[in-house]
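S.K.: Compute the structure for the input listed below.
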Amino acid sequence: MSQPGTDTSLLEQIRQDVSADRIEDDIRTLVGFGTRHTLSETDSETRGIGAARRWVYEEFQRISAACGDCLEVSYQSDFIEGEKRIPERTEVVNVIAIQRGEKDPGRYVIMSGDIDSRVSDVMDHTSDAPGANDNASGLAGVLEAARVLSKHKFAGSVVYAGLSGEEQGLFGGKIMAAQAKADGWRITGVLNNDMIGNIEGINGVINNTTARVFMEGTRMDETETEARARRFYGGEVDSPSRNLGRYVHRIAEEHIPNLDVMMIYRLDRFGRGGHHRPFNDLGYPGVRIMETNENYNRQHQDLRTENGIRYGDVIDGVNFQYAAKLTGLNALTMAALSKAPAPPADVTIEGAVSPDTTLKWKAVGDRNDEILAGYKIYWRLTSEPTWTNSRFVGKVDEYTLENIVIDNYFFGVAAVSKEGFESPVVFPGPAGDFYPHRNQ
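M.R.: The predicted structure follows:
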């Protein structure tokens, strides 16, 4: 039985549509607001985070107008106070644009970037904090992805998010994740883009051909019973976030020339954080996509020159072609995820003391049935980082792999559309479930 071929022409068109020039224009505009610190000016039309978020909102509106009002653009906010980095009552405001899916609008993939910036003192909200790479680059990527993807239709919904309050404690992400949970969103993946424009590392390496994807291991909301089952049946390296990361890796490998993705089995950089974490905290799959070689002289620094070293996150430190390459990686990942059916649910496996392995799963449901071609079983040696073997098995809800011993491999199941687009691979049991405790 053969799997439908993937419509690579669509992905190639999306990749070619991403513009480094437009990304540069957006980064320059964001830098031009002087500072975008969460506690900065909100009334000025030209300076501070208030002006910046209004510009982002208006840009999403312009993008929506160009696609026949295909985006639902809104502010999302909450008041924060009594926190170490937000001691006084402050409204933290996100800007969200939703492109509703045509078949399964309750299923979402999210690309996020941060609006806010900072200098050396995290509480300094008046000094210039251009934040060109951290994180105007990520936010510009979100805007460009919206321009490109809004020209196309998808089965699932695509969300473009400008989040605030990241430097003060990931508050924008916490606000959005909590609202998503309250609204019952089924989130297939969160792609957090935080610093996607620097190619000159503090380590002296200059490299524009690699990127990093950070992805947590066991899910944060795992119960004691689920942890006990995972100990015996596996899943430590097959959380939804890990298999989302493998999906990103595969997109790069097959569709982004001259880009190698380094999959890092860690929530984030050592001891640090990003806006995918609040989603992970609530059980949603999410990863951080970013440059490989960071330059700490350009992060969280007052603008100055000392001992011949220039400090500060200025526009000169951004490589726009590289930012466009990572934006393309995001756009293709979101397109493929949103064109694919929902991941299968309730995947189970059996085959102890047997030469065969049997997998069973729940069909993706009526919302996805029209686009569903069938299912694909994956397996790999337990020491392999990516899926190495697969078999398309058609439109069934169980399948037995004969003479493939369960003890020697990890297994998973993906749903495949009639256009050949695949969902992420779902590892059996609660350790790998993309939508635990939620309606399918």
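S.K.: Please make it C-alpha for all contacts and neighbour counts, starting now.
M.R.: OK.
S.K.: where along the stretch 201-350 of the chain do the helices fall?
M.R.: Applying DSSP state H, counting those that start in this stretch to the stretch 201-350 of the chain gives helices spanning 224-233, 240-255, 277-281, 320-339.
S.K.: Report how many residues lie close to the nearest residue to Glu200 once chain neighbours are set aside.
M.R.: Nearest residue to Glu200 in three dimensions, chain neighbours excluded: Ile206, at 4.5 Å (C-alpha to C-alpha, 6 or more residues apart in numbering). Using other C-alpha atoms under 10 Å, the number of residues around Ile206 comes to 13.
S.K.: Measure how the strand or helix carrying Phe410 sits relative to helix 320-339, angle-wise.
M.R.: Per DSSP states H and E: Phe410 is located in strand 409-417. In terms of direction (axes from the mean of the first three to the mean of the last three C-alpha atoms, to 10 degrees), strand 409-417 departs from helix 320-339 by 80 degrees.
S.K.: To compare with the earlier structure, here is another sequence to fold:
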Amino acid sequence: MHRRPFLLFLAVLPCTALAAPPAEPPSRQPLLTELGTAPSAARIEADVRTLVGFGTRHTLSETGSDTRGIGAARRWIHAEFERISAACGGCLEVVDVGDTVSGETRVPRPVEVVNVVAIQRGSSDPDRVVLMSGDIDSRVSDVMNAIDDAPGANDDASGVAGTLEAARLLSKHRFAGTIVYAALSGEEQGLFGGRILADHAKAGGWRVEAVLNNDMIGNSAGITGIVDNTTARVFSEGTRVVETEAEARARRFTGGEVDSPSRNLARYIDRMADAYVPNLDVMMVYRLDRFGRGGHHRPFNEAGFPAVRVMETNEHYDRQHQDLRTEHGVVYGDTVAGMDFPYAAKLTALNAVSLAGMAAAPPPPADVAIEGAVTADTTLRWTRAPAAQAPDLAGYRVHWRLTTEPQWTHSVFVGDVTGHTLENVIIDNYFFGVSAVARDGSESPVVFPGAAGSFGGY
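M.R.: Next up, the predicted model:
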């Protein structure tokens, strides 16, 4: 009997069958597990009560008093950021970023709009920025009423208090990228603070990877009677507002309507909730904001930055933009009585784990491209981050999902390479993307190929 030599059999095996797959980084990060339950409801409550105690924080309110008005509020926020910085050995750069606004419908006289900003510089990639914000200003029924009490406990002392608490927690740690904590002004009068800070970011050369705008994160009881402290909403735009005509034509044929960087930022936040924040689910809303309404993430979108709105799921409209009063047994007004502080702490945790995860990860891959028409395989290529910006880069992960799936469902870690081919995965049937992974497992948001999904360059 003729026997085929064993060595000959080995010789005809495909080389890929003998190659070991790249070692995959850890799937969980201990710091993120810790941050998922770290925010203090008591500290958030204390901060909300302090902000409410300024009477009104209307953009047009007085600025000279130390006890009332938006001037007193922003000076207190500045001092609080300074106290947080002192506790971490001066790790925060606290600055006021403002401008004078005039000639606007809701600004009848020139007024100084001032944002209070704390910057925690990254260790290896300081120009890459992830940002959390809340809004300082408040209002009552008449948007021009700068005199009467406007507590603004939930809208939006909750967002500012959450931002302060995130700064307390994250400033204890070092990250590759920069984290910015911002208390924005002028939201109710026309989103002016966001526009001012977005312009400041562009002028300063910030590579903004993500903006998490927190506008009302402290109410769990809706106007419908539903009480739910287990969900949060994340609103995100579908296509980039800065998209060119040529980019729109390309997107028409290759996809990307639901894969803007803001939309994939929302998916990232959703995954972080599932992994690290107990008893919290994210409802991704495929809309820039609530129907016919606006928020302070929008100016960042308009500047071309990935930005989303993080907020409660069930709003109570009797507690928004209302004069303090009781009519026919119904209590109106945005007071501390309507707050759920453990819920605000939970949404603050959602921000903290998302900021920490992105800041610790390498920058999102740039120049992601895809090919595979009329073939059995799909190939993705990208540009590797410079070593100085990504010293802890372990490699890249390729993702794909059915076109009707809201979340990425399949992925493979491909190592420190600049391209990968998915064999027998038909390009026509799926959407694809690439993320960057650090040695400790920290991972960037997924980047959809082409201009439609680009987070920018290095």
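S.K.: Could you tell me the TM-score of the two chains?
M.R.: For this chain pair, the superposition-based TM-score is 0.99 by TM-score structural alignment, normalised by the length of the first structure; 437 aligned residues with a C-alpha RMSD of 0.7 Å.
S.K.: mean deviation (superposed) between the strand holding Phe410 of the first structure and the second structure, please.
M.R.: Here the mean offset of strand 409-417 of the first structure against the second structure after fitting is 0.2 Å, by mean C-alpha distance after the TM-score superposition for the first structure.
S.K.: how about that strand: buried residues?
M.R.: 410-417 (16 or more other C-alpha atoms under 10 Å).
S.K.: can I get the helices of the stretch 201-350 of the first structure in TSV with distance to Glu91 of the first structure and mean neighbour count?
M.R.: Shown next, in TSV, are these (distance: least, C-alpha to C-alpha, whole Å; neighbours: other C-alpha atoms under 10 Å):
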stretch	distance to Glu91 of the first structure	mean neighbour count
helix 224-233	37	13
helix 240-255	30	23
helix 277-281	18	22
helix 320-339	29	26
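S.K.: Which one of those helices lies nearest to Lys153 of the first structure?
M.R.: Among those, the nearest to Lys153 of the first structure by C-alpha to C-alpha is helix 320-339 (8.3 Å).
S.K.: which part of the second structure lines up with that closest one?
M.R.: Aligned by TM-score structural alignment, helix 320-339 of the first structure falls on residues 341-360 of the second structure.
S.K.: Ok, stretch 48-58 of the first structure next?
M.R.: So stretch 48-58 of the first structure sits over residues 69-79 in the second structure, by TM-score structural alignment.
S.K.: Equivalent analysis for stretch 410-423 of the first structure, please.
M.R.: Going by TM-score structural alignment: stretch 410-423 of the first structure matches residues 431-444.
S.K.: same question, stretch 381-401 of the first structure
M.R.: Against the second structure, stretch 381-401 of the first structure falls on residues 402-422 (TM-score structural alignment).
S.K.: With stretch 92-106 of the first structure instead?
M.R.: Counting by TM-score structural alignment, stretch 92-106 of the first structure falls onto residues 113-127 of the second structure.
S.K.: And that stretch, what's buried?
M.R.: Going by neighbour count (16+ other C-alpha under 10 Å), the buried part of stretch 113-127 of the second structure is 113-122, 124-127.
S.K.: Please apply the same query to stretch 83-103 of the second structure.
M.R.: Using 16+ other C-alpha under 10 Å as the burial criterion, the residues of stretch 83-103 of the second structure that qualify are 84-85, 91-92, 94-98, 101.
S.K.: can I get the residues you listed in JSON lines with distance to Arg252 of the second structure and secondary structure?
M.R.: Shown next, in JSON lines, are these (distance: C-alpha to C-alpha, whole Å; DSSP: H, G, I helix; E, B strand; the rest coil):
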{"residue": "Ile84", "distance to Arg252 of the second structure": "48", "secondary structure": "helix"}
{"residue": "Ser85", "distance to Arg252 of the second structure": "48", "secondary structure": "helix"}
{"residue": "Cys91", "distance to Arg252 of the second structure": "46", "secondary structure": "coil"}
{"residue": "Leu92", "distance to Arg252 of the second structure": "44", "secondary structure": "strand"}
{"residue": "Val94", "distance to Arg252 of the second structure": "44", "secondary structure": "strand"}
{"residue": "Val95", "distance to Arg252 of the second structure": "43", "secondary structure": "strand"}
{"residue": "Asp96", "distance to Arg252 of the second structure": "42", "secondary structure": "strand"}
{"residue": "Val97", "distance to Arg252 of the second structure": "39", "secondary structure": "strand"}
{"residue": "Gly98", "distance to Arg252 of the second structure": "40", "secondary structure": "strand"}
{"residue": "Val101", "distance to Arg252 of the second structure": "39", "secondary structure": "strand"}
